[in-house]
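A.B. asks: coords please:
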Amino acid sequence: MRIIIIEDENRAAHRMQALIEELRPEAVILDVFESVRESIEYFNTNPNVDLIFADIQLADGISFEIFNQIQLKCPIIFTTAYDQYAIEAFQTNGIDYLLKPIEKERLQKALDKLESLQTDQNTEQIGKMLQMLKQEDHKKRFMIKVGDRIRTIETKGILAFYSMEKATFLYTFDQRSYAIDYSLDQLQDLLNPTDFFRISRKYIVSHMACKEILAWSNSRLRIDIPGLDEEVIVARERVGDFKNWLDN
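C.D. replies: Take a look at the predicted model:
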């Protein structure tokens, strides 16, 4: 059995490796990846694995971003620190979901369970699992590069996302813009729709950015975001949905 581990905490990754080696000594751990980006790069050229262990929250995003972009047929065991009720709900889909710290007995049951499943069942169940995860979890932070340093920005500190000259930027409460490696289309799927709204092809805004809104030409609206020189316009066809989003 060929296994990939996706985990950005060294201690958790080492524990997982040790438990797998103890419970399935015949298994081969092909590699351990710490990020969404590394995992996608690997699976683009090496899709043939038998089992994946994937932590939900990684330094550069959420692991189901990987499986949205790469179509894999192998089973996945997700690991996280969600509350027990959510875990039980996911287990009913036949793909396991382990609470950290991982217990040996619980991992043994997960491996036994997955080995009894058929591949076509796995494919369908992975899709169901990812859909449930989308509903339960949204991106909470972004990794950015500032000079030779890497830092993270919480989504609660972001006023808007915008595209300019084929690049995407986030704009923060302290009126700074940072380039990120996501398109607005991708962000629309990753962000919590309660907090963020796509107002046009060029902008996604936070409800915290919508303090000053003006009527604009052609039945559009303009949002005045402090420090942002660009005109932030709500597209005419989005005005109705935008007002409903603000009201709710």
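A.B. asks: C-alpha only now, for contacts and for neighbours.
C.D. replies: OK.
A.B. asks: where do the helices sit along this structure?
C.D. replies: Secondary structure of the chain (DSSP state H): helices at 10-23, 36-45, 64-69, 84-91, 104-115, 119-136, 184-190, 239-247.
A.B. asks: out of the ones you listed, nearest to residue 151?
C.D. replies: In terms of C-alpha to C-alpha, the element of the helices of the chain nearest to residue 151 is helix 36-45, at 16.3 Å.
A.B. asks: identify the residue spatially nearest to the spatially most central residue of the chain, adjacent ones excluded.
C.D. replies: Taking C-alpha atoms, centre = their mean, the centroid of the chain lies closest to residue 62, which sits 2.9 Å from it. Using C-alpha to C-alpha, 6 or more residues apart in numbering and skipping the chain neighbours, the partner closest in space to residue 62 is residue 56 (5.5 Å).
A.B. asks: before we compare anything, build this one as well:
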Amino acid sequence: MNAIIIEDETAAVSSLKAILEHNNVIDISVIAELESIEESVSWFKSHPHPDIIFMDIHLADGSAFKIFEQVEIGSPVVFTTAYDEYALQAFQVSSIDYLLKPVTQTSLERALNKLRLFDPEERKAHIQNTNSTIQNRHTVKSLLIMLADKFYPLPVEDILYFYTSNEKVTAYTSDGKTHPVDRTLDTLNEQLDEKIFFRANRQFIISRKAIKDIDLWFGSRLSVNLTLPVPERIIISKTKTPVFKKWILLEEG
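C.D. replies: As a prediction, the model looks like this:
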């Protein structure tokens, strides 16, 4: 059985390959290792699809779910992630499984046993369900904010950036106010419009309209300056810099 791995962490790829090689369920040969959304989409458009895909959800250039929005995937998928969030649970019904990192022999063999039990028609239905579910996702237009004993809707278009600290996420709006958000940056990154918002690093998601200018930074990195004060400097890593440059040149619409 042929497999591909979509993962941007070298250590995670090596670990998964080692476990696959020694699993006791199915003989698996890894035929490709892909690191990004862009590379994966290109690969799927030019190669026969494998028997199974192991896909990390959080890649350097965005959420792996965006791959499904650009190409029809013809293989069962096992998602891998370091985060156990409700958004991922929703996708569990249409994927073979999702495995929390670090992936273990037991969890991987559980996923492979699920795959082995599928007959051809069930596998086809699973693939169609996965593609349909992900392609029909809608981006969030507003967030429900809880303050004391009241709730209020906050339009996403008014938010200039999200910042996380001490496991708390705050939205900063154009009127200078702050709003506590009951979602992680990882969840928000999956739900926000990628043309408008960019996951700068582990602390920030920034809006295109909030960007004032950009400085070159040490080590081939970038420092992003916004139109309003921020709790700490916003640094774009060397790995994310090409993705950010491409994003900043995109036109909304």
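A.B. asks: any idea what the TM-score comes out to?
C.D. replies: Laid over one another, the chains give 0.56 as their TM-score (TM-score structural alignment, normalised by the length of the first structure), with 169 aligned residues with a C-alpha RMSD of 3.4 Å.
A.B. asks: before we move on, back to that, what's the spacing between the residue nearest to the centre of the first structure and residue 16 of the first structure?
C.D. replies: 19 Å (C-alpha to C-alpha, to the nearest Å).
A.B. asks: quick one: contacts for the residue nearest to residue 62 of the first structure?
C.D. replies: 62-64, 78-80 (C-alpha atoms under 8 Å, 6 or more residues apart in numbering).
A.B. asks: any idea how far it is from residue 122 of the first structure?
C.D. replies: Residue 56 of the first structure is 19 Å from residue 122 of the first structure, by C-alpha to C-alpha.
A.B. asks: same question for residue 163 of the first structure.
C.D. replies: With C-alpha to C-alpha as the criterion, residue 163 of the first structure and residue 122 of the first structure are 37 Å apart.
A.B. asks: between the two, who's got more neighbours?
C.D. replies: residue 122 (20 against 17; other C-alpha atoms under 10 Å).
A.B. asks: what's the nearest residue to whichever residue in the second structure pairs up with the more buried one if we skip its chain neighbours?
C.D. replies: Taking TM-score structural alignment, the alignment pairs residue 122 of the first structure with residue 126 from the second structure. Take residue 126 of the second structure and drop its neighbours on the chain: the residue closest to it by C-alpha to C-alpha, 6+ apart is residue 94, 6.1 Å away.
A.B. asks: could you measure from the one you found over to residue 194 of the second structure?
C.D. replies: 23 Å.
A.B. asks: more crowded one of the two?
C.D. replies: More crowded of residue 94 of the second structure and residue 194, by other C-alpha under 10 Å: residue 94, with 21 against 18.
A.B. asks: that one: what's it in contact with?
C.D. replies: By C-alpha under 8 Å, 6+ apart, the neighbours of residue 94 of the second structure are 126-127, 129-130, 133.
A.B. asks: do the same with residue 187 of the second structure
C.D. replies: Per C-alpha under 8 Å, 6+ apart, neighbours of residue 187 of the second structure: 85, 87.
A.B. asks: show me where the stretch 51-200 of the second structure has strands.
C.D. replies: Ranges of strands within the stretch 51-200 of the second structure are 52-56, 58-59, 62-63, 77-81, 97-100, 142-147, 150-155, 159-165, 168-173, 178-181, 197-199, based on DSSP state E, counting those that start in this stretch.
A.B. asks: what lies in contact with the second one?
C.D. replies: This points to strand 58-59 of the second structure. By C-alpha under 8 Å, 6+ apart, strand 58-59 of the second structure touches 7-8, 35-37, 64, 81, 186.
A.B. asks: among these, which pair sits farthest apart?
C.D. replies: It's 35 and 186 that sit farthest apart of those, by C-alpha to C-alpha, at 18.0 Å.
A.B. asks: thinking again about what came up before, with distance to residue 155 of the first structure as added columns, please give the helices of the first structure in a markdown table.
C.D. replies: Below are the helices of the first structure laid out as a markdown table (distance: least, C-alpha to C-alpha, whole Å):
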| stretch | distance to residue 155 of the first structure |
| --- | --- |
| helix 10-23 | 25 |
| helix 36-45 | 18 |
| helix 64-69 | 17 |
| helix 84-91 | 23 |
| helix 104-115 | 33 |
| helix 119-136 | 16 |
| helix 184-190 | 11 |
| helix 239-247 | 18 |
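A.B. asks: done for today, thanks.
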